[in-house]
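Enquirer: Sequence and computational prediction follow.
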Amino acid sequence: MTFRWTLRAQMLGWVTLCVGTMALIFAGLIWREQRSFLAMREGGDALVLDVVRDGLQQRGSALANQLANAVANPLYFLDLERIGEYARNTNQQADVEYVLVADAQGRIVHDGSRDIARFGESLPELVPVDGAPAEALRGGIEARWADGLLHLSAPVRLGEQRVGWVRLGLSMDEGARAAQVWSRTVETRLAETRAAHVRWLLGGLALIAGFGLVGVYSLRRNVLKPIRSLAEAALAVEGGRYAEARNLTARDDEIGDLTKVFSRMAESVVRHERDIRRIAYTDPLTGLGNRLALSESLESRLLTLQASSGELALMFIDLDDIKRVNDTLGHHVGDELLVDVAARIRSACAEEGIDGAELARFGGDEFVVLFPEADVRQRAESLAGRILAAISAPLTLQDRDLVVSGSIGITVFPDDAASAAQMVKNADMAMYQAKAAGKGCFRFYSLALDEEVERRVRLEHDLRGAWERGEMSLAFQPIFDLTDGRAVGAEALLRWTHPELGLVPPSIFIGIAEDSGQVEVIGHRVLEEAMRAAVRWPVPNGTRAPFVAINVSPRQLSLGNLPEAVEGALQRTGLDPNRLHLELTETAILRDEAQATAAFTRLRALGVGVWLDDFGTGFSGLSHLRRVPVDGVKIDRSFITDLLRDPNDLALTTGVIAMAHSLGVTVVAEGIENEGQHDLLRERGCPLGQGFYLGRPLPAEDVGRLFG
């Protein structure tokens, strides 16, 4: 039988081919849709998780920053009750798993629990996930994912000093569950659509071509295009372009429901970011902008003014003696004072009529006013006077009338600086210049301030290692018995001969050593070297061995190890403790009288004498003789200078000598410059004295000849 390629066969073949081709095409479309669905589901899951993750990081960063700001003062004063209140309030936030507050050494001071179970423990080390490094967020906050939690560590700062850490652990379980619900919803809707298409194919292959085209078009228009729009909107949200998510077309179907849910989620992210930004840029106590807000505003204003050649003034306002209010009345009264001062500064700006003035709390008791003006220096001077008058007006708090003052530093752009950081630095220097001028006043920045700071920085740098380089030496000013003129001891004086600047006055480099923390090392070196020199001094027969007097700085006393350091130096040098006298000022005692009393008692138990230097210049010098165990007092040279001309100085000096005698305390007169002062002091019964009239400072070998 011969096969014939009939029209029927051809038709059947074409139909079969068409049906098969359409079936294959439809099958291919189903396969491709399945792959697209899986890809969209995986991408959508990852995208939603990323959005949730970023949202959690932003919220956690704000919480960590807010907690760090809140606990700064309580942590500095170790106020565990206030720290616990802030920690527990934070721990009650949604998704917060734990809260830890640690000191600057990383020791936990509070864990949010009532009994502080983890007090004193070290902050635990976090093991990174798959070796992933920690993320650095804004404000110095470190974020790390470990053990299924987001761990956020933020430094706690008080001004420029870091006083501790806060760490939060946040869980994203709720966000992960929301992502899973979203994924299942999308999967269900797409699966239903795909099953409907398959049923139409099985119901009639004759209509597959037409319905296939319609189905493909419908799928592309009603499913793929909206999902593509959702994906693009999700990418826009990830990039911070929230307006694109609001422009999605909402339809009355499943995809429309998904679009509405996504739009609501985007709106929620916008609200959270707005709230976080408000928290991050607002001072919680006064409601003013904080340092971060000021920094961004200052940068923006400078960019604008650089294009328009305008002027801008930055006023740095610091309250004087606010610590006294906190220490005497409590920090809650200090906070009320800060709120009232902020309101007064705002009112002063309004009364001055300065448009565009911006007020911020820079930190602690520091405020900043930023404003552009045509004649900015004149307006700044007028505003500064008005602000100082407003601050100094009496304020009634807790049934008390408080009077505080402020010091203001002013810098002007573009005359003084070209950058935001330089403007803040210049205003800060000018403010400290105002404090040095007596407080309660204002100063404009000048180039001389920069030169003074540079000179101080250079001296601080050169002071390190100066002793090792042989630039420092000791001189000894002899102390004489005024009754017979015999030298009985000497005071050790530190000298610094700079290779370029020559002899640097102690009044300059001692203060630099105090501020930079070098005074402890230098003080121990002076202590031991002076003792070694005194050991070599001769001891005449029948007379008491000469003593050496050494000045001790307030910082050395505040460290708490002065008795141990003195005892160690005595053992190493072999000096008899009875030949050592330590001199401390009343200022050092006033810082912590209890600590000073304890240290003096231990030193006297070793046999070391303790003298009160610059006596009479403190707040209550005479009262210290009753409470603090001392062996001698040195009458300050300011009283001796006018002894012959001022009856009041003579009366005070005579009274101190008489009282010291009655208490069995030795008296030394400093700064004896002429014969009249010497004779008058000897007449009034002052046993010991020193000064240029009696003897100038000498090297150790030369002063030793006075005792031979």
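Expert: Received, thanks.

Enquirer: Could you use CA atoms for every contact and neighbour count after this?
Expert: OK.

Enquirer: Am I right that R144 sits in a helix?
Expert: No. Using DSSP: H, G, I helix; E, B strand; the rest coil, the secondary structure at R144 is strand, not a helix.

Enquirer: okay, now the nearest residue to it once chain neighbours are set aside: neighbour count?
Expert: Leaving aside its sequence neighbours, R144 sits nearest to A134 (CA to CA, 6 or more residues apart in numbering; 4.8 Å). Neighbours of A134 under the rule other CA atoms under 10 Å: 16.

Enquirer: again with E296
Expert: Neighbour count of E296, defined by other CA under 10 Å: 12.

Enquirer: Which secondary structure state does it sit in?
Expert: E296 carries the three-state label helix when classified by three-state DSSP.

Enquirer: what sits against it?
Expert: Residues near E296 by CA atoms under 8 Å, 6 or more residues apart in numbering: none.

Enquirer: Distance of it relative to S309?
Expert: 19 Å (CA to CA, to the nearest Å).

Enquirer: The residue nearest to R144 contacts A146, doesn't it?
Expert: No. Using CA atoms under 8 Å, A134 makes no contact with A146, being 10.1 Å away.

Enquirer: Which neighbouring elements make contact with the strand or helix carrying T396?
Expert: Element membership for T396 (DSSP states H and E) is strand 395-397. In terms of contacts (3 or more CA pairs under 8 Å, 6 or more residues apart in numbering; DSSP states H and E), strand 395-397 is packed against helix 331-352, strand 400-402.

Enquirer: returning to that earlier point: what's the overlap in contacts for A134 and A146?
Expert: P128.

Enquirer: Second structure follows, compare the two:
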Amino acid sequence: MKLIQRVNVILVPIILGLLMLAGALAYLLFIRHSDTFLQEAVKQDLLFLDEEMAQASEQQHAAAREILNSAELLRFLNESNLDFQAFAHATAVRQVLQRVTNAAQSSIEVQLVTNQLSILISQTSKDDPFSEPQLLKFPQPAYHDYLLELQQPEPRLNERQFVYRDDQSTIYLGLLMPFSSHLLLEDSVNIPADRHHVLLLQTKLVEFDRLQQKLARRYQLAATDVVIDLAPHAVAATPLAQPVSWRRNQQGGFEATLHHPQFNLSVTLPKRARDAIMGDILLGICVMILVLTLLAFLVIRGLINRQIIKPINKLVGEIRLSQQNNTMTLEHKLACDEVSELNNAYVQLLNDVHHLATNDSLTGLANRYSFHLWLERQAQRAAKTGEKMALLFIDLDNFKRVNDNYGHATGDRLLQTFSAKLISSIRPSDVAVSMRQHALARLAGDEFAVLLTQVNNSQSAEIVAKRILKLFDNGLEVDGVSYNVQASIGIAMMPEDGTHSQDILKHADAAMYKAKALGKNRYQFCTEDIARALDLRNQIEQALEQALDHNGFHLVFMPIYDLTIMQPTGAEVLIRCPALAEMGISPEQFIPIAEATGQIKRIDLWVLERALQILQEMNAVPAFEHFYLAINISAVELHNKQFTRQVSELLSKYQTNPAQLELELTETSLANDDPDSLHTLTQLTELGLTLSLDDFGTGYTAFTQLASYPVSALKIDRSFTAVIGDRSATKQPMVDIILSLAKLYQLDVVAEGVESQQQLDYLQQRGCHRAQGYFLCQPIDKDALLQTLSTTA
């Protein structure tokens, strides 16, 4: 997961968790003060209703002023001829009333009446053009009191405004306003009673219904759950300092009362209204948490991205650019921030890794990888310039004996000592060569290489080689102890021995092995014979690879006879490579090369699988179901941890009885008494296979070691069988010794290389169990083997 993704994963839970905690605390605080919130909310609604009532009252007065100050009304009132009044002016007044009521925001009904409450003109929703208009049904107390005042000799009347509810529970705002035909509305109305008229206005108040619906909707209640009670005042009351009062009722609900000069309005809400408030508050808190979480996440993530992620991504980009260009573009930074420290640590790590990748950790010399790169570059340069070079391939003689006898720590100190002396030996001023970085290298355990550039001739390389050998004149001294170690040096010249790095390295390696073969502690230039031998080795490697890839091997069989019945009961499997046979190369020559190159593992598996296929075919014939095959395996397999599993899988694949398979190992492969080899042999015998020790007597196996190895048979080497009957030979008694030893350890014996009747008779007389050789039968292919078995069966 990338860093920015980790930031996202960390930030969101933390921010959301903190805000949810804050939201929970806020919600608890709101619960404690929920009554206050509810009270304030209802109070604001009632105060808003109070303002609406004031606006409705002002609207009524404005309508009254417009009507009473109109010229049409004055002409109507001052007309003495009643018929002309009704005909000429009543219509104009009705038009004024119609205009005023249409312009009003609320429904207004208007009537003009005499001081005796006789209707002069009416503009209401209930007027019937075919009947006499009805007086507006104001509350009786309002009419009664007003009539009493009208009956006074010189009444001084004021307007009267009041709120009332009709029979259908509709709430109205009523207005009684006196006026005279001789005075304007603003003038005094202290005139005789018979000259008074009264303007009646009635406005339907829908604000109360809206308040009820608003409260029901807000608190998620039914309209009937919100109870509104109106108590009009007969006489206008004095405004209170606190227009809204609040209390709880006995049912646990809430009651708020608006104290208006004209009425008291009580609003009663059930207890669950508070729950609705808390639900809205909870929803608001949740929305706020989400919004704040998003904002905080974006802000913090932006800051982290700017201050941390971008610098790190920039550093990563520079690292990738360095990797793509294979150049070091990063530099040490002096800043003290973490990214700079990370940059500096990476630069130091690269330097350390580069040192480890190019230098041997034990000796400090160049390692195989860096030396090969250096050699390749120098070879390319020399090929262009025509410069001569010399490569010295050095291998320490007897180094393994030092490791085995004195321990690896001593061996490491010896290598370090030799490396230091090697450096000093090739840097004197009289050495006519040029040395550069990476020119000295430790290629493997005790293998070293020296590349000499700008060499005039082979004598320059020879001088250096002699100086190196001189280091071992009195042995190699380490910590005051002299060890009997020498060096074998192979020298290859460029361009004489090759123009490519791999070619010159192989020729130097081959020359070093030639120096070892000639007695060690010497140097050897690459010669034509060595080059031809190396070319032949390369041809063998390529031929083996071709044979493995294109099924270029086949098997032949050397029958093994039971000497008690003189019939073949088994056969040794022998591999043949026709392509190499045409070149005159036998298995004795190409098998060691296959072991050195690692190809032997594929060859062993191919031989095993092909042999098991043939055994499967033979088992189909009842007479051959007990026949066994002996297969030679390389000592390399004893250190192959996968070998036992591979053998087991092949046995299962071809459904072969393990007792029909005998694996042959050379005696020299067990000479070191290696625990890993013993473990592998034990695993193979646990599969049911039998093991035999091939070429017994030619190696270094102590007789007491036979008890440690799970082998069941010994094979007498052909060199011991060949001298049977030769009285001058000294090896003849070895056959008797091996037979006696096998009898002591209860092991079967197979004699190889039986070439005569005399040898066969001798082996039978001495109690040898089995034998093979050209006298009995030469190697034959599968079909000839089956025919031979059928003949002898």
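Expert: That came through fine. Computed from a predicted model, the values in this text were never measured in an experiment.

Enquirer: Superposing both, give me the TM-score.
Expert: TM-score of the superposed chains, computed with TM-score structural alignment, normalised by the length of structure 1, equals 0.55; 464 aligned residues with a CA RMSD of 4.7 Å.

Enquirer: List the buried residues for the strand holding T396 of structure 1?
Expert: Using 16 or more other CA atoms under 10 Å as the test for burial, strand 395-397 of structure 1 gives L395.

Enquirer: Stretch 371-388 of structure 2 too?
Expert: Buried residues in stretch 371-388 of structure 2, counted by 16+ other CA under 10 Å: 371-372, 374-376, 378-379, 382, 387-388.

Enquirer: Just send those back as CSV, with distance to L356 of structure 2 too.
Expert: Shown next, in CSV, are the buried residues of stretch 371-388 of structure 2 (distance: CA to CA, whole Å):
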residue, distance to L356 of structure 2
F371, 13
H372, 15
W374, 16
L375, 19
E376, 20
Q378, 22
A379, 24
A382, 28
E387, 31
K388, 30
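
Enquirer: in which helix or strand would I find D83 of structure 2?
Expert: helix 82-84.

Enquirer: Where does that helix end up in structure 1?
Expert: The aligned range for helix 82-84 of structure 2 in structure 1 is empty, by TM-score structural alignment.

Enquirer: Determine how far that helix lies from the middle of the whole chain.
Expert: Centroid separation between helix 82-84 of structure 2 and its chain, computed with CA atoms, centre = their mean, to the nearest Å, is 104 Å.

Enquirer: part of a strand, is V237 of structure 1?
Expert: No. Under three-state DSSP, V237 of structure 1 sits outside any strand and is assigned helix.

Enquirer: Against L49 of structure 1, how distant is it?
Expert: For V237 of structure 1, the distance to L49 of structure 1 equals 13 Å [CA to CA].

Enquirer: same deal with E273 of structure 1?
Expert: 17 Å.

Enquirer: now do M472 of structure 1
Expert: Relative to L49 of structure 1, and taking CA to CA, M472 of structure 1 is found at 65 Å.

Enquirer: Kindly report the same for A146 of structure 1.
Expert: As for A146 of structure 1, its distance to L49 of structure 1 is 16 Å (criterion: CA to CA).

Enquirer: next one: D484 of structure 1
Expert: Distance of D484 of structure 1 to L49 of structure 1, given as CA to CA: 92 Å.

Enquirer: can you check L24 of structure 1 too?
Expert: As judged by CA to CA, L24 of structure 1 and L49 of structure 1 stand 37 Å apart.

Enquirer: So between the two, which is more surrounded?
Expert: Neighbours per residue (other CA under 10 Å) separate L24 of structure 1 from L49, with L49 holding more: 19 against 12.

Enquirer: what distance separates the start and the end of stretch 433-443 of structure 2?
Expert: End-to-end distance of stretch 433-443 of structure 2 (CA to CA): 21 Å.

Enquirer: For H639 of structure 2, what is the corresponding residue in structure 1?
Expert: H639 of structure 2 maps onto S558 of structure 1 when the alignment is built from TM-score structural alignment.

Enquirer: typed the wrong thing, it's V750 of structure 2
Expert: Matched by TM-score structural alignment, V750 of structure 2 corresponds to V668 in structure 1.

Enquirer: ok, average deviation of the helix or strand harbouring its match from structure 2?
Expert: Assessed by DSSP H and E, V668 of structure 1 sits inside strand 666-669. Compared with structure 2 after fitting, strand 666-669 of structure 1 deviates on average by 0.9 Å (mean CA distance after the TM-score superposition for structure 1).

Enquirer: Name the residues of the helix or strand just after that strand that come out as buried.
Expert: Per DSSP H and E, strand 666-669 of structure 1 leads on to helix 675-683 as the next helix or strand towards the C-terminus. By neighbour count on 16+ other CA under 10 Å, the buried set for helix 675-683 of structure 1 is 677-678, 681-682.

Enquirer: now swap in stretch 350-362 of structure 2 and tell me
Expert: Neighbour counts over stretch 350-362 of structure 2 (16+ other CA under 10 Å) mark 355, 357-360 as buried.

Enquirer: Closest one to R645 of structure 2 out of those, please.
Expert: When the buried residues of stretch 350-362 of structure 2 are ranked by distance to R645 of structure 2 (CA to CA), A357 comes first, at 35.0 Å.

Enquirer: distance of that closest one from F371 of structure 2?
Expert: Going from A357 of structure 2 to F371 of structure 2 by CA to CA gives 11 Å.

Enquirer: likewise S460 of structure 2?
Expert: Look at S460 of structure 2 and F371 of structure 2: by CA to CA, they are 21 Å apart.

Enquirer: ok, now D404 of structure 2?
Expert: Going from D404 of structure 2 to F371 of structure 2 by CA to CA gives 29 Å.

Enquirer: sorry, back to before: and the match of H639 of structure 2, what is it in contact with?
Expert: S558 of structure 1 sits next to 592, 595 when contact means CA under 8 Å, 6+ apart.

Enquirer: gap between A357 of structure 1 and M315 of structure 1?
Expert: A357 of structure 1 sits 11 Å away from M315 of structure 1, going by CA to CA.

Enquirer: Compare the two and say which is more crowded by neighbours.
Expert: Between A357 of structure 1 and M315, counted using other CA under 10 Å, M315 has the larger neighbour count: 29 against 16.

Enquirer: residue in structure 2 matching the residue nearest to R144 of structure 1?
Expert: Residue correspondence to structure 2 (TM-score structural alignment): A134 of structure 1 is matched to R320.

Enquirer: quick one on the thing from earlier: pull out the buried residues from the strand holding V668 of structure 1.
Expert: Under the neighbour-count criterion of 16+ other CA under 10 Å, strand 666-669 of structure 1 has 666-669 buried.

Enquirer: and these as a markdown table, adding distance to E701 of structure 1?
Expert: Shown next, in a markdown table, are the buried residues of strand 666-669 of structure 1 (distance: CA to CA, whole Å):
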| residue | distance to E701 of structure 1 |
| --- | --- |
| T666 | 27 |
| V667 | 26 |
| V668 | 23 |
| A669 | 24 |
